[in-house]
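Trainee: can't give you the sequence, but here's the structure:
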């Protein structure tokens, strides 16, 4: 059954800021609370804080960047959230951009897919209670986590292009996308996921799409909201390449025209609440198991409270 979830639409500077969104998930039809990589407070700490405050809801990271955390620490953090929340946790990971890798670990991974495969292999073994002995090209792990009763931890991969999608099909439990049109998911990502899963002889991973959107209003400037949400992504080569493959031309020198193309191409949704509900349905029809409502543009432009109200409106129209 397709589900609808919520992305924490800002990087909190106090753990208390997560509570109203965790409460929204607990008290509405929303399935899971997600948070992307944060620069101020660690998302895993916020999830545990919310659980300790009484909001024990399903949670997921979408995605944590590999250069910041060794696979051993990633496994411990993920397991900690699962224990605190009492629900399966989705530990989404991704390598980040080339420049980010260089700034954190000194040089890009020589093989992006190889690095991700090693990272997942180490995490999965540790989470499954196995003794891991890995001397990879990018990661070294010789360790065993102590036994701990815990809900399952699912490993997710941030997926934008066919190569990573095929790898996710081989090794991941969940594929997580961001700013990807429904048509691109249907025609490119889902077939690649299936190819990888069939090659590995395993079930197709669940597909989770983080979908940026906002409710249209004559007083709202689409350019401001789209750029508030994704200006950085629209400058990163791997996102530009993905959107180009999806038929959306990105020109940083023409932000207004670029925003029009991003909206027209279905990478960023807008419309009346009922229209957003219809567009979300297109993602489910394309093979997406879980659509995550991303209102980072609304929160950035009008504040978290406005985003919270808008989330309730969209959930009311778009619940499968």
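Mentor: Great, that's in hand. None of these values were measured; they are calculated from a predicted model. Residues are numbered from 1 along each chain as shown.

Trainee: only C-alpha atoms for contact and neighbour calcs from this point on.
Mentor: Noted.

Trainee: which residue packs closest to residue 200, ignoring adjacent ones?
Mentor: residue 170 (5.2 Å; Cα to Cα, 6 or more residues apart in numbering).

Trainee: okay, one more to line up with it:
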């Protein structure tokens, strides 16, 4: 299969335990000339801390955060971290946001948001204004942000996007975001639902279509007997979550509330989790690119007993399969 034009990036699986671990991912992405390294919601330290640690050791790579769950932060803190990350790396930083699920909203704000889409509009508007260095006075239903103009415009160095699972958020991304990213989606649903809804909303709003980023979960060369256990360990909690199950049912992948081995094999067979060799993983990424992804971010899950050296080797093989000439030249220099 010929490679369509798409950016290949890495997604660090889940929260990293410390800044040195984050820096390892930045260094790996920089060494292999990947287009970006994405980090999810962090528990132990902010992404900018790991990026700063890596930069101090001479490693710089384009960085994305996906998704930052809005109830855990504020527009001011988000804008501040995006600005700092961009300046540390010297590259455009992507900050992709999500209202999260109702339980997080209740735990962090005291109540479930009646309209997550409204909350997202308010949050994005405030972050954009702050990054532009403008006078900011957003008095919304969910977020109140007032700040005097700094006169320092960092809006061109930061990309604001949304995490998208279903049509409503895809339409909102088309109306207000620079891009969108999805965590679990096959090529057909990505193309026919998410891209279609986002692009139609952007066209109706008279604005540029948002950049589309697809994630692909993978673990190379997993024996067939081990596939259910690998998939369960990697994405089992997501497959049990109501909002993910709803999305997957919309795309024709029904699941039991507690996914069975048959469910987990079906997830792999339908392209949501690739357990083949490195070329098969890139072929799956190609399929997402043909479906409309401008960037495919691979979430490469470590197999039992696999260390960082083996993980780096897997990433080097993926990078070479994506762009063999580039990688031969870079790694030989």
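Mentor: Perfect, thanks for sending it. Note that this is a predicted model, so its numbers are computed, not measured.

Trainee: and the TM-score between these chains?
Mentor: Once the chains are overlaid, their TM-score stands at 0.94 when taken by TM-score structural alignment, normalised by the length of the first structure; 319 aligned residues with a Cα RMSD of 1.9 Å.

Trainee: related to what we said a few turns ago, do you know how far the alignment partner in the second structure of the residue nearest to residue 200 of the first structure is from residue 142 of the second structure?
Mentor: Under the alignment (TM-score structural alignment), residue 170 of the first structure pairs with residue 175 in the second structure. Per Cα to Cα, to the nearest Å, residue 175 of the second structure is found 19 Å from residue 142 of the second structure.

Trainee: show me where the stretch 151-300 of the first structure has its strands.
Mentor: Assigned by DSSP state E, counting those that start in this stretch, the stretch 151-300 of the first structure shows strands spanning 153-158, 174-178, 206-215, 269-271, 290-294.

Trainee: now do the contacts for the match of residue 170 of the first structure.
Mentor: By Cα atoms under 8 Å, 6 or more residues apart in numbering, the residues touching residue 175 of the second structure are 198, 201-202, 205, 207.

Trainee: do the same with residue 206 of the second structure
Mentor: Here residue 206 of the second structure is in contact with no residue (Cα under 8 Å, 6+ apart).

Trainee: kindly report the same for the one 10 residues further on.
Mentor: Applying Cα under 8 Å, 6+ apart to residue 216 of the second structure gives the contacts 183-184, 272-274, 284-285, 296-299.

Trainee: swap the cut-off to 6 Å and go again
Mentor: 298-299 (Cα atoms under 6 Å, 6 or more residues apart in numbering).

Trainee: hmm, residue 38 and residue 62 of the first structure touching each other?
Mentor: No - the pair residue 62 of the first structure / residue 38 is not scored as a contact, 10.4 Å apart, by Cα atoms under 6 Å.

Trainee: the two: who's more crowded?
Mentor: Between residue 62 of the first structure and residue 38, counting by other Cα atoms under 10 Å, residue 62 is the more crowded of the two (27 against 16).

Trainee: secondary structure class of that one, three-state.
Mentor: strand (DSSP: H, G, I helix; E, B strand; the rest coil).

Trainee: counterpart of it over in the second structure?
Mentor: Match for residue 62 of the first structure (TM-score structural alignment): residue 66.

Trainee: quick check: that match touching residue 96?
Mentor: Yes - using Cα under 6 Å, residue 66 of the second structure is in contact with residue 96, at 4.9 Å.

Trainee: between these two, what contacts are shared?
Mentor: Joint contacts of residue 66 of the second structure and residue 96 (Cα under 6 Å, 6+ apart) do not exist.

Trainee: so residue 93 of the first structure sits in a strand?
Mentor: Yes - counting by three-state DSSP, residue 93 of the first structure falls inside a strand.

Trainee: distance of it relative to residue 174 of the first structure?
Mentor: 10 Å.

Trainee: what of residue 54 of the first structure?
Mentor: Distance from residue 54 of the first structure to residue 174 of the first structure, by Cα to Cα: 27 Å.
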